[in-house]
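> sequence? don't have it. structure:
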């Protein structure tokens, strides 16, 4: 484990009979964008709140650079909660300066940083506006500026892309990549799985308070059963029924996506496809993160 790593080590949290977290364990490495995904109530926000000291854990530990996270360490973390953590009647620039000072910045440095981030995030013309007068998307930008104002060593962001238009998403993702490139571990949760797949170096899928899958999207795909996409325009229904271990996943017109059980020879499937007539496509089907996530959720329902 490298020193510049945020470690979540066996966190557990209960509310009476409800198990919110059950030995939640993962790490976010220096320079890494880590996507944290799960259904509502799976434990993402609870994990982040414990990391920030907003909630106490029943057991387990959060470490940064090999040491338990304490008050001084948390001042070096940029945190963006899912709910608005801003003063609605306070002006944007004044609020950012104030929050910078709370993180230990001197006033001049806080003002300079507030100028830089409002400019960078497209808020320069709204600096003197009260937060409550901004659109939800611009409030989200202010929230990000508040997390970045003190040049944090770690970023923990809960649903940072919520409510953003495509241009704001591009700005947000650019900023997060920049922080990661500078060496900061960056963790964010999101229900927008296509963004997670596009931006993140690794992804953790959480279910019922436990980490059930973690790795790059390609690594997560490697754990999935082999799927083949086949375009057989002349095929009749049941053309592949003679091959055991082949299951139809979806069909759109002449295009079939089938799943092969372990040990099934894909060449037998190709031969059966060719026997129907022309084959326009025969290629491995790479499931998107949305599909991988859905499979994990369906496993939970089936249990």
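Received, thanks. It should be emphasised that the depicted structure is a prediction, and the values quoted were computed from it without experimental measurement. Numbers count the residues shown, from 1 in each chain.
> from here on, just use CA atoms for contacts and neighbour counts.
Will do.
> how about the helices in the stretch 151-300 of the chain?
166-181, 193-199, 217-222, 266-274, 289-302 (DSSP state H, counting those that start in this stretch).
> any chance of those in JSON lines, with mean neighbour count too?
Output for those, formatted as JSON lines (neighbours: other C-alpha atoms under 10 Å):
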{"stretch": "helix 166-181", "mean neighbour count": "16"}
{"stretch": "helix 193-199", "mean neighbour count": "16"}
{"stretch": "helix 217-222", "mean neighbour count": "16"}
{"stretch": "helix 266-274", "mean neighbour count": "15"}
{"stretch": "helix 289-302", "mean neighbour count": "14"}
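> in CSV: those helices, plus distance to residue 250.
Shown next, in CSV, are these (distance: least, C-alpha to C-alpha, whole Å):
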stretch, distance to residue 250
helix 166-181, 30
helix 193-199, 20
helix 217-222, 18
helix 266-274, 16
helix 289-302, 12
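> select, out of those helices, the one closest to residue 57.
Closest to residue 57 of those, according to C-alpha to C-alpha: helix 289-302, at 24.7 Å.
> after the helix or strand hosting residue 108, next one along is what?
Using DSSP states H and E, residue 108 maps to helix 107-120. For helix 107-120, the following helix or strand on the C-terminal side (DSSP H and E) is helix 136-148.
> what about residue 77, how many neighbours?
Residues near residue 77, counting by other C-alpha atoms under 10 Å, number 23.
> scratch that, residue 187
26.
> what do you get for residue 253?
Neighbours around residue 253, by other C-alpha under 10 Å: 9.
> just residue 148 next, same as before
25.
> and here's the other structure:
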């Protein structure tokens, strides 16, 4: 497991990251979300040792992380670091060798990954000849080729088309099936909701929510959608619920006392036809808005 405990980083009088702590379990994808300036990139840089830590620590396998541990991590930074005029395959092989792979093993792994991302016929092209989306693919390959023991990826899906997103997701799942912890940041909340086993939400330098998507959903208010044959305005007078919205025969009911929704349903049935009564499961974007407000 990769874990942060109380990470704090200041820039002058500004505290960019304030006591951030969360686990990144092995064999799971952890999505790291938050608005611009929330502190995600600064946190990831501290995890990788790119930025110094003012308070707190990063732990790996239950102990303080070392430089040797970090050298085995796959890291994709926010600011891409490819050499624009160097051939794609040559620089990927070079980067893999810097991390301990032999030349032949690095070459074989690079070719395999380029083929998987549809770039097998572009191996000799300089990076600057590629589209921005394909440059992103190459940057991802640079992080994945040496079979890392953990992955820390800053916006890896940015600029990728849907097919490339699916290829990338499949590749990350191969790593998690081997037990690799994966932490990646993204502004694409629907994508994070679809891919991730756990989520960490940051706002104003702090972690404001974390857990699985189901855990985050269960921590919010319980709401039901009620659709009637007649006007639903009477629901406002019912005990144990808060009516968040009424529009004609439709009411959005928030349960304040367990079981109160059943009393509302019984009253509705006594008044006339009930067309719909169902639990409203919030989208991740709605949870995000609530916890970061």
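Perfect, thanks for sending it. Note that this is a predicted model, so its numbers are computed, not measured.
> can you find the partner of residue 100 of structure 1 in structure 2?
Under the alignment defined by TM-score structural alignment, residue 100 of structure 1 is paired with residue 96 of structure 2.
> which residue in structure 2 aligns with residue 87 of structure 1?
Match for residue 87 of structure 1 (TM-score structural alignment): residue 83.
> how about residue 211 of structure 1?
Using TM-score structural alignment, residue 211 of structure 1 lines up with residue 207 in structure 2.
> tell me the spacing between its match and residue 9 of structure 2.
14 Å (C-alpha to C-alpha, to the nearest Å).
> ok, now residue 61 of structure 2?
For residue 61 of structure 2, the distance to residue 9 of structure 2 - C-alpha to C-alpha - is 23 Å.
> the more surrounded of those two?
residue 9 (24 against 11).
> quick check: the more buried one touching residue 55?
Yes: judged on C-alpha atoms under 8 Å, residue 9 of structure 2 makes contact with residue 55 at a distance of 7.1 Å.
> that's a strand at residue 4 of structure 2, yeah?
Yes: assessed by DSSP: H, G, I helix; E, B strand; the rest coil, residue 4 of structure 2 belongs to a strand.
> so residue 103 of structure 2 makes contact with residue 95?
No: applying C-alpha under 8 Å as the test, residue 103 of structure 2 and residue 95 come out as separate, 10.5 Å apart.
> which one of the two is surrounded by more residues?
Between residue 103 of structure 2 and residue 95, counting by other C-alpha under 10 Å, residue 95 is the more crowded of the two (18 against 13).
> could you look up the SS state of the more buried one?
Residue 95 of structure 2 - assigned by three-state DSSP - is helix.
> OK, contacts around it?
For residue 95 of structure 2, the contact set (C-alpha atoms under 8 Å, 6 or more residues apart in numbering) comprises residue 142.
> once you drop chain neighbours, what's closest to the most centrally placed residue in structure 1?
Centroid-nearest residue in structure 1, with C-alpha atoms, centre = their mean: residue 35, separated by 2.6 Å. Counting by C-alpha to C-alpha, 6 or more residues apart in numbering, residue 35 of structure 1 lies nearest to residue 203, which is 4.6 Å off, once chain neighbours are set aside.
> contacting residues around the one you found?
34, 35, 36, 37, 196, 197, 214, 215, 216, 217.
> how close does the aligned partner of residue 191 of structure 2 in structure 1 sit to residue 86 of structure 1?
Taking TM-score structural alignment, the alignment pairs residue 191 of structure 2 with residue 195 from structure 1. For residue 195 of structure 1, the distance to residue 86 of structure 1 equals 25 Å [C-alpha to C-alpha].
> same question, residue 224 of structure 1
In terms of C-alpha to C-alpha, residue 224 of structure 1 sits 42 Å off from residue 86 of structure 1.
> neighbour count: those two, which is higher?
residue 86 (18 against 13).
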